[in-house]
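Enquirer: here is my input; please provide its structure:
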Amino acid sequence: MPRLRHAVRDLLARQPTHVPDETLQGVLLILSELVTNAVRHAALLSPTIGVEVALGGGRLRVAVEDGHPYRPKALAAEPTGDHTGGRGLLLVKALTAEAGGVCDVEQTGAGGKVIWAALPLAAA
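Expert: All right, here's what the predicted structure looks like:
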């Protein structure tokens, strides 16, 4: 995971659009959680994942795609008291909301999913 964070940090440092440090740190944590979630929960049906980082429209968007059809519910609702999973996605949801961004899950045409988060580059 450290290699991914360093690669994304280096990629964004080379872009003409400035990414505030607070936004960068939040995105790196979100990306780590999304990749960890994909590896932990989707690896059996999806041995490969895709990672996307995009700058545009005043936002920084990160997305992780896997081939597993399960759509996690942690981004849609708060867990019940006996809920023991999804804490990483709840962290993603909280970090994204705190930054004034949005996150969601979308199905892919191949039957998998993309979980993404987009944070504004300017303070919310």
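Enquirer: every contact and neighbour count from this point should use C-alpha atoms.
Expert: Will do.
Enquirer: ok, how many other residues are close to residue 89?
Expert: Residues within reach of residue 89, counting by other C-alpha atoms under 10 Å, total 21.
Enquirer: show me where the chain has helices.
Expert: All helices of the chain, identified by DSSP state H, fall at 2-13, 21-42, 87-98.
Enquirer: now stretch 36-49: buried residues?
Expert: Residues of stretch 36-49 classed as buried: 37, 38, 39, 42, 46, 49 (neighbour count, 16 or more other C-alpha atoms under 10 Å).
Enquirer: run this one through as well so I can compare:
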Amino acid sequence: MQLEIRPDPAEVGRARRWALSRLAGFGIAADEPLAENLVLLVSELVTNAVVHTGRPAVLRLSLPGGPADAPERAAPSATVRVEVADTSSRAPVPRCARGDATGGRGLALVDCLADRWGWSPEGAGKSIWCELDRCSQPREGAALAYGGALSAYEGLAFEAV
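Expert: The predicted structure follows:
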């Protein structure tokens, strides 16, 4: 499943709503931790594409099994993949944001929340992806994502805005 994204900040909200509607079709409730994390990951990756490239992008969502009317196909331990492809060949660069900065934390959040993430060249641009395992336990330290004490991000301040 994919959604075309225009280079407009309003597209971030549309991408979140689209992802939630797709999850619902697969029997994943909006209040499940998987859905909450996935929506945040969609928001971060789409925001990065819109803000840092200023070009159209494509959001792809890969869900395991089939829709809710075939629950035997939607394995509870399966992986959900989010991917955003854009036409910029510039590699994503994690940044160290100062405590009072209003941006620069997106890839740190992706790293904290996703079970796996990465990027690869795609055509003339790139694709940034992340995966969530539906039944995985939160990684050690993931609960501290908004407080800072993760070893790889020591000294970064995360704040809800």
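Enquirer: returning to what we had before: I'd like the helices of structure 1 as a markdown table, with distance to residue 112 of structure 1 appended.
Expert: Formatted as a markdown table, these follow (distance: least, C-alpha to C-alpha, whole Å):
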| stretch | distance to residue 112 of structure 1 |
| --- | --- |
| helix 2-13 | 22 |
| helix 21-42 | 10 |
| helix 87-98 | 17 |
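Enquirer: among those, which is nearest residue 111 of structure 1?
Expert: Between residue 111 of structure 1 and the helices of structure 1, the shortest separation by C-alpha to C-alpha is 12.6 Å, and it involves helix 21-42.
Enquirer: quick check: the aligned residue for residue 47 of structure 2 in structure 1?
Expert: Counting by TM-score structural alignment, residue 47 of structure 2 lines up with residue 36 in structure 1.
Enquirer: how far away is the residue nearest to residue 33 of structure 1 when sequence neighbours are not counted from residue 94 of structure 1?
Expert: Closest residue to residue 33 of structure 1 apart from its sequence neighbours, by C-alpha to C-alpha, 6 or more residues apart in numbering: residue 88 at 5.6 Å. Going from residue 88 of structure 1 to residue 94 of structure 1 by C-alpha to C-alpha, to the nearest Å gives 10 Å.
Enquirer: also residue 61 of structure 1?
Expert: Applying C-alpha to C-alpha, the value for residue 61 of structure 1 to residue 94 of structure 1 is 16 Å.
Enquirer: next one: residue 11 of structure 1
Expert: Residue 11 of structure 1 is 25 Å from residue 94 of structure 1, where distance means C-alpha to C-alpha.
Enquirer: ok, now residue 52 of structure 1?
Expert: Applying C-alpha to C-alpha, the value for residue 52 of structure 1 to residue 94 of structure 1 is 21 Å.
Enquirer: do you know how far residue 111 of structure 2 is from residue 130 of structure 2?
Expert: Distance from residue 111 of structure 2 to residue 130 of structure 2, by C-alpha to C-alpha: 9 Å.
Enquirer: quick check: neighbours shared by these two?
Expert: Counting by C-alpha atoms under 8 Å, 6 or more residues apart in numbering, the common neighbours of residue 111 of structure 2 and residue 130 are residue 117.
Enquirer: the more surrounded of the two?
Expert: residue 130 (22 against 19).
Enquirer: mind telling me what that one corresponds to in structure 1?
Expert: Under the alignment (TM-score structural alignment), residue 130 of structure 2 maps onto residue 117.
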